[in-house]
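Enquirer: Turn this into a structure:
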Amino acid sequence: MKNRLVKSMLCSMLIGTISTSTVSAEVFSVPEVEVRYVSSITEASKQNTTCSAMEKNEIDLQALEIMQKTGNWSYVEPLFPSMTSQGVEEVVALYIQKTGNYEQAEAALPYMNQDHLENNQSTQSQPYTDYYTMAIEVVTNTGDIYSAMVYVSFLSTEQVDLLVKDYIDKSNDFSCIYAIRPYMSTNGIDDTVKSYIDQTGDYGIVAAMLQFMSSEASDYVARKYISEDKEQLYLEFFTPYLETEIKR
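Expert: Below is the predicted model of the structure:
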């Protein structure tokens, strides 16, 4: 156990940096040792040390254990250059699950994509920028669009529009649009709101989105609400968006 941990921690080159006496089964329950471990791998990265596949897999496991036990991003971020793409993705997913902080996780994107870049070196005329496919895969595998928020700032507005609309159409979880709206186009918001209303008739949750819609689309939704909703509980929120007054 000691020898395997030492190899993963020092990436071959730094075996003399940390005494083997400090490496024990309790290494990840002691913050001071965790920090020392992180510092060692960081130094290896600075010296362009290359880890073998086996060593990367070991570091993946240790980084995941650190995140599981501490939830501390600063403990694992320096490990990313020495990890596999899949290992980084698993650590990031666990971090988001624990904290909900997808903005912090954006720092891991270059390393989450690394293996894909290596596999596509032959197609140099088409640089790898397929964050959209990665986002779709994350949403499909988790059923949760918030897990894919780490990719959103790297997508075009058209891609974000498609991602959000498809997710809401399938899940009816309209509330996610409030977190992702800044990355969407007006047309995307229009289409998503209108589609959601047509499917569910749930006007209460969309009322706050009218201000971000085009005048034509907000007028459409307001008129649809007034003509379809019998209770009219949200009338005051919809009437300001009518282009012309409805004759009764």
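Enquirer: all contacts plus neighbour counts: C-alpha atoms, from now on.
Expert: OK.
Enquirer: ok, how many other residues are close to Y37?
Expert: The local packing of Y37 (other CA atoms under 10 Å) involves 24 other residues.
Enquirer: mind listing what's buried in the helix or strand hosting V76?
Expert: Assigned by DSSP states H and E, V76 falls within helix 73-76. Across helix 73-76, burial judged by 16 or more other CA atoms under 10 Å covers W73, Y75, V76.
Enquirer: Return the member of those residues nearest to I168.
Expert: Checking those against I168 with CA to CA, the nearest one is W73 at 30.2 Å.
Enquirer: Packing partners of the longest helix belonging to the chain?
Expert: Looking across the chain with DSSP state H, the single longest helix is helix 53-70. Packing partners of helix 53-70 (3 or more CA pairs under 8 Å, 6 or more residues apart in numbering; DSSP states H and E): helix 2-10, helix 73-76, helix 85-99.
Enquirer: Next, the angle from that helix to helix 85-99.
Expert: Relative orientation of helix 53-70 and helix 85-99, computed by axes from the mean of the first three to the mean of the last three CA atoms, to 10 degrees: 0 degrees.
Enquirer: what angle sits between helix 53-70 and helix 2-10?
Expert: 90 degrees.
Enquirer: I'd like the structure of this one too, to check against the first:
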Amino acid sequence: MVKSFLKRFYLFLIFLFLYAPIIIMIVYSFNNSKIAVEWNGFTLKWYSELFKDRQILKSLYYTVFIALISSTISTIVGTIAAIGIYKLKLLPQKIVLNINYLPILNPDIVTGIALMTLFVVIGLDRGLVSMLLAHITFSIPYVILSVLPKLRQLPSNTLEAAMDLGATPSYALRKVILPQIKPGIITGLLMAFTLSIDDFVISFFTTGNGVTNLSITIYSMAKRGINPKINAVLTLMFVFVVLIILIINKRTSKERSY
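Expert: Okay, here's the model as predicted:
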């Protein structure tokens, strides 16, 4: 009984340590004072001020737009690549997977400067297109690693069995393979979407004048001091992520019940 209580208590302390900064940030987003450490009453004015700030709204537009486009494209490319890697022989598969690990293990600053150098060499102006290409590039390896485990769970002769029953390769892929690996595809999509919203370093090196995402804007605002509007926008982002997780968990539980 005592051991069980201690385990729960330690678990509580761990989660408290992890989420205490987020809780403080959410609480102070409703603070009526501009000074972060001084509570001066409850207010919603920072949320109303947030939606009047054209710089933040513009950054939010670019953030969501780039995240949606890059996650969609990287999910399609990553899924196709994962199926191709799955069909490779053992040695080529290991080589390709090791190459796929490099962008993940590589420090973000190395990837950001490398992409910036590439865009300069090929003469591509840094801006919306360059940032979009950068986000697609670093998201694809994560999608591949999300889809591959689901492919490995399939029986090795699934595609051949479908084709023996009269299905064409494309029909078997659409109606047999893709539905069974859908959880991995959705996981890869959400991971790519989250990585795109969260990214700062690579975006910083690959963007140009007039195009910034929320991470860059928040960084610029934070250099001038802690603005309560930062707490408000980060609180909304946190709530948005929590809602996505709840929707996915509800959808997963329904699929399991069927």
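Enquirer: what's the TM-score here?
Expert: The pair, once superposed, lands on a TM-score of 0.25 when counted by TM-score structural alignment, normalised by the length of the first structure; 92 aligned residues with a CA RMSD of 4.9 Å.
Enquirer: tell me which residues in the longest helix of the first structure are buried?
Expert: By 16+ other CA under 10 Å, the buried positions in helix 53-70 of the first structure come out as 55-60, 62-67, 70.
Enquirer: Which of those residues sits closest to I189 of the first structure?
Expert: Of the buried residues of helix 53-70 of the first structure, the one sitting nearest to I189 of the first structure (CA to CA) turns out to be M67, at 36.0 Å.
Enquirer: Looks like the closest one contacts L94 (just checking).
Expert: Yes: if you go by CA atoms under 8 Å, M67 of the first structure and L94 touch, sitting 7.2 Å apart.
Enquirer: What distance do you get for Y196 of the first structure to E65 of the first structure?
Expert: Per CA to CA, to the nearest Å, Y196 of the first structure is found 41 Å from E65 of the first structure.
Enquirer: How about E90 of the first structure?
Expert: Counting by CA to CA, the separation of E90 of the first structure from E65 of the first structure is 11 Å.
Enquirer: ditto for L10 of the first structure
Expert: According to CA to CA, L10 of the first structure stands 17 Å off from E65 of the first structure.
Enquirer: ok, now D219 of the first structure?
Expert: D219 of the first structure is 53 Å from E65 of the first structure, by CA to CA.
Enquirer: With V76 of the first structure instead?
Expert: In terms of CA to CA, V76 of the first structure sits 10 Å off from E65 of the first structure.
Enquirer: ditto for K98 of the first structure
Expert: As judged by CA to CA, K98 of the first structure and E65 of the first structure stand 13 Å apart.
Enquirer: Please apply the same query to S227 of the first structure.
Expert: 56 Å.
Enquirer: Now do the contacts for I83 of the second structure.
Expert: Going by CA atoms under 8 Å, 6 or more residues apart in numbering, I83 of the second structure touches L148, L151.
Enquirer: related to what we said a few turns ago, between the helices and strands packed on helix 53-70 of the first structure, which one is closest to S40 of the first structure.
Expert: S40 of the first structure lies closest to helix 2-10 among these, at 6.5 Å (CA to CA).
Enquirer: For the helix or strand that comes right after that closest one, which residues meet the burial criterion?
Expert: Next along the chain after helix 2-10 of the first structure, taking DSSP H and E as the criterion, comes helix 31-46. By neighbour count on 16+ other CA under 10 Å, the buried set for helix 31-46 of the first structure is V33, E34, R36, Y37, V38, S39, S40, I41, T42, A44, S45.
Enquirer: Would you reformat the residues you listed as JSON lines and include distance to N187 of the first structure?
Expert: As requested, the buried residues of helix 31-46 of the first structure are exported to JSON lines (distance: CA to CA, whole Å):
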{"residue": "V33", "distance to N187 of the first structure": "52"}
{"residue": "E34", "distance to N187 of the first structure": "48"}
{"residue": "R36", "distance to N187 of the first structure": "51"}
{"residue": "Y37", "distance to N187 of the first structure": "49"}
{"residue": "V38", "distance to N187 of the first structure": "46"}
{"residue": "S39", "distance to N187 of the first structure": "48"}
{"residue": "S40", "distance to N187 of the first structure": "50"}
{"residue": "I41", "distance to N187 of the first structure": "47"}
{"residue": "T42", "distance to N187 of the first structure": "45"}
{"residue": "A44", "distance to N187 of the first structure": "48"}
{"residue": "S45", "distance to N187 of the first structure": "45"}
